[in-house]
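K.L.:
Generate coordinates for the sequence data below:
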Amino acid sequence: MDLITRITQQFDESIAAKQAATEELAGPIAQAIDLMVNTLTNGGKVLACGNGGSAGDCQHFAAELVGRFERERPGLAAIALTTDSSALTAIGNDYSFNEVFSKQVQAIGQPGDVLLAISTSGNSKNVQLAIEAAHAREMTVVALTGKGGGQMVKQLGENDIHICVPHNRTARIQEVHLLTIHCLCDGIDLCLLGEEDNAQ
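P.N.:
Reported below is the predicted structural model:
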C-alpha cells in the first residue's frame, strides 16, 4: 500500500468513527455540558485527568476554558491534573504512580466540582482511583472512554455521565475524544453567551 492510499484510509476511518458516534454520544455530551455549566456558574471547577494522549486532552480542555475557545468571555475554572511535574513526581515517588491524580483530587476537589476522567480503555488505574477520590469529595464524574468503558464504567454512579466512544482502536477513540472536548467547550460557551451574532 502506498502512502497516499494509507493516509486516505486513515481519514476515511476517522470520518466513519465520528459518524458512527454522533447519535450515541450527542445526548451524554449535552448532559455533560449542562453539568459543567451548572458547576462553573455556581463557583465550582472542573478537574481533568488522563494519561498520554489523554493527558494532552486534559490540558487542551483546561486551556480552552481558562483562556477562551472561539469567543471572548471571562476565564472559567478548570485545572488539568497532568501538568504539575513536581506534584506528579513527588506523589509517584513517595506513594505510587497510581495515586498521582487521586492525591490531587483529595487536595483541591470540593463538593460540587466535576472530574473529567479520560481513558481510551477505561482501565487506567490512576484514573480509576481519581474517580474514587472524586466521589469521596462529593464531586460528579464525567468519564470519557472507549472500548466499552472498561473498569471505569463499574465505578460510575447515577449522577455521573459516561461518554463512551463506540470503537476499539485507540487512535480513532482519541480523535472522537478531541471532537467531544471541542463540543463541550462550544456548548459551555453557547449556554453562557447565547447564540453568536453572525449578522455583523
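K.L.:
alpha carbons only for contacts and neighbour counts from here, please
P.N.:
Noted.
K.L.:
SS state for the nearest residue to His177 once chain neighbours are set aside?
P.N.:
In space, and not counting its chain neighbours, His177 is closest to Leu144: 7.2 Å by Cα to Cα, 6 or more residues apart in numbering. At Leu144, secondary structure determined by DSSP: H, G, I helix; E, B strand; the rest coil is strand.
K.L.:
tally of neighbours for Leu144?
P.N.:
28 (other Cα atoms under 10 Å).
K.L.:
Show me the helices in the protein, by range?
P.N.:
Secondary structure of the chain by DSSP state H: the helices cover 3-41, 53-66, 85-94, 102-108, 125-136, 152-155, 170-193.
K.L.:
Of these, which stretch is the most buried?
P.N.:
helix 125-136 (a mean of 22; mean count of other Cα atoms under 10 Å).
K.L.:
For the comparison step, fold the sequence that follows:
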Amino acid sequence: MVLNEKIYELNRIVYHIDKDKINAISNILIKGIEQGGTIFFCGNGGSGATANMFDELILKMNQELEELGVAKKVKSFSLNASTVHMSEIITNQSYEYIFCQPLLYSGTDKDMLIAISGSGNSQNVVEAITTAKQLCMQTIGLTGMSGGKISQLVDEGIIADSQNMQQIENVHSIILHMILTKVKNQLIISDNRKV
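P.N.:
Here you go, the predicted structure:
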C-alpha cells in the first residue's frame, strides 16, 4: 500500500468502529475501577507491545488525575511486562499458558482482562481469557480479521475490520486511546459529584 492508501484504509476502519462497544467497554472498566479492580493486558508481538504501552499510559493518566485532585486511581498490569516471569513459565510449562499463572496468582472477580490479538486466535491469549473467566473477571477482546476464537469468548469486544496486521495494531491503539479518554473523563465527573 502506498501512503495515501494506508491513511485512507486506517480512516475507513476507525470510522466504522462501533461507538456503542467503546461505551460498553468503558463502562465495564469504570465499574471495575470503582470496585478497586485491576485492568490486566495481554497480547503477542505487536499486541504485546500495545499491552505494555497502555499499561504505561494508565500510569500517566493516574498522574494527570492526581494533578486534577481526583482521588480514584486506576490499577493496571501488563502480563507482557516481565520477561523473567514469561521465560520461567515457558521453561516449566508451555507458551500457551504464559499469561495464566500471573492471572491465577493475582486476579480476582473485581478485575478485568483486555486481551489483544490481531488474528483473534492466539492460543496463549485464548487460555488467558479462559483463566480470567474461571476467576469471574470481566473479559474484553480487541481483535482483527474475522475476530477468531477470542471474539466468541470475551464478554465484550471490538473487531478491527481489516486483514492487514499493521492496520489492525494501529486501530487497536486508537481504540484503547478512545477508551482511556472516556474512562478518565468519567472518573473526573464521578469525583466532582462527590464534592
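K.L.:
if I pick the residue nearest to His177 of structure 1, what's in contact with it?
P.N.:
116-120, 162-165, 177 (Cα atoms under 8 Å, 6 or more residues apart in numbering).
K.L.:
In space, not sequence, find me the middle residue of structure 1.
P.N.:
By Cα atoms, centre = their mean, the mean C-alpha position of structure 1 lies nearest to Leu116, the distance being 4.4 Å.
K.L.:
Distance check, the counterpart of that residue in structure 2 against Gln93 of structure 2.
P.N.:
By TM-score structural alignment, Leu116 of structure 1 lines up with Ile114 in structure 2. Distance, Ile114 of structure 2 to Gln93 of structure 2, using Cα to Cα, to the nearest Å: 23 Å.
K.L.:
okay, and stretch 163-173 of structure 1 goes to which residues in structure 2?
P.N.:
The alignment of stretch 163-173 of structure 1 onto structure 2 (TM-score structural alignment) spans residues 158-168.
K.L.:
To clarify, my last question referred to stretch 29-43 of structure 1.
P.N.:
Going by TM-score structural alignment, stretch 29-43 of structure 1 sits over residues 22-36 in structure 2.
K.L.:
now stretch 76-90 of structure 1
P.N.:
Matched against structure 2 by TM-score structural alignment, stretch 76-90 of structure 1 falls on residues 74-88.
K.L.:
who touches the match of stretch 29-43 of structure 1?
P.N.:
With Cα under 8 Å, 6+ apart as the test, stretch 22-36 of structure 2 has contacts from 38-39, 72-75, 110-112, 138, 140, 156-157, 175, 178-180, 182-183, 186-187.
K.L.:
how about a cut-off of 6 Å?
P.N.:
Taking contacts as Cα atoms under 6 Å, 6 or more residues apart in numbering, the residues outside stretch 22-36 of structure 2 that touch it are 110, 179, 183.
K.L.:
Run through the residues that contact Asp109 of structure 2.
P.N.:
Asp109 of structure 2 sits next to 135-137 when contact means Cα under 6 Å, 6+ apart.
K.L.:
8 Å instead?
P.N.:
Applying Cα under 8 Å, 6+ apart to Asp109 of structure 2 gives the contacts 135-138.
K.L.:
Please report how far it lies from Leu135 of structure 2.
P.N.:
Separation of Asp109 of structure 2 from Leu135 of structure 2 (Cα to Cα): 6 Å.
K.L.:
Show me what Asp186 of structure 1 aligns to in structure 2.
P.N.:
In structure 2, the residue matched to Asp186 of structure 1 (TM-score structural alignment) is Thr181.
K.L.:
Lys21 of structure 2 contacts Gly141, correct?
P.N.:
No: counting by Cα atoms under 8 Å, Lys21 of structure 2 stays clear of Gly141, with 11.0 Å between them.
K.L.:
shared neighbours of the two, which are they?
P.N.:
With contacts taken as Cα under 8 Å, 6+ apart, the residues that reach both Lys21 of structure 2 and Gly141 are 156-158.
K.L.:
Just among those, which is most surrounded?
P.N.:
Busiest of the shared contacts of Lys21 and Gly141 of structure 2 [other Cα under 10 Å] is Gly157, holding 24 neighbours.
K.L.:
Apart from its chain neighbours, what residue comes closest to it?
P.N.:
When the adjacent residues along the chain are set aside, Gly157 of structure 2 lies closest to Gly141, with 4.4 Å between them (Cα to Cα, 6+ apart).
K.L.:
okay, now the equivalent of the one you found over in structure 1: neighbour count?
P.N.:
Correspondence of Gly141 of structure 2 to structure 1, assessed by TM-score structural alignment: Ala143. Residues contacting Ala143 of structure 1 under the criterion other Cα under 10 Å number 27.
K.L.:
ok, now how distant is Ala143 of structure 1 from Pro74 of structure 1?
P.N.:
In this view, Ala143 of structure 1 and Pro74 of structure 1 are 26 Å apart by Cα to Cα.
K.L.:
I figured Ser102 of structure 1 hits Ala117, correct?
P.N.:
No: applying Cα under 8 Å, one finds Ser102 of structure 1 not in contact with Ala117, separated by 11.1 Å.
K.L.:
Next, show the common contact partners of the two.
P.N.:
127, 130-131.
K.L.:
Can you report how many residues neighbour the closest residue to Gly149 of structure 1 other than its chain neighbours?
P.N.:
Distances taken as Cα to Cα, 6+ apart place Gly122 nearest to Gly149 of structure 1, at 4.7 Å, with adjacent residues excluded. Neighbour count of Gly122 of structure 1, defined by other Cα under 10 Å: 23.
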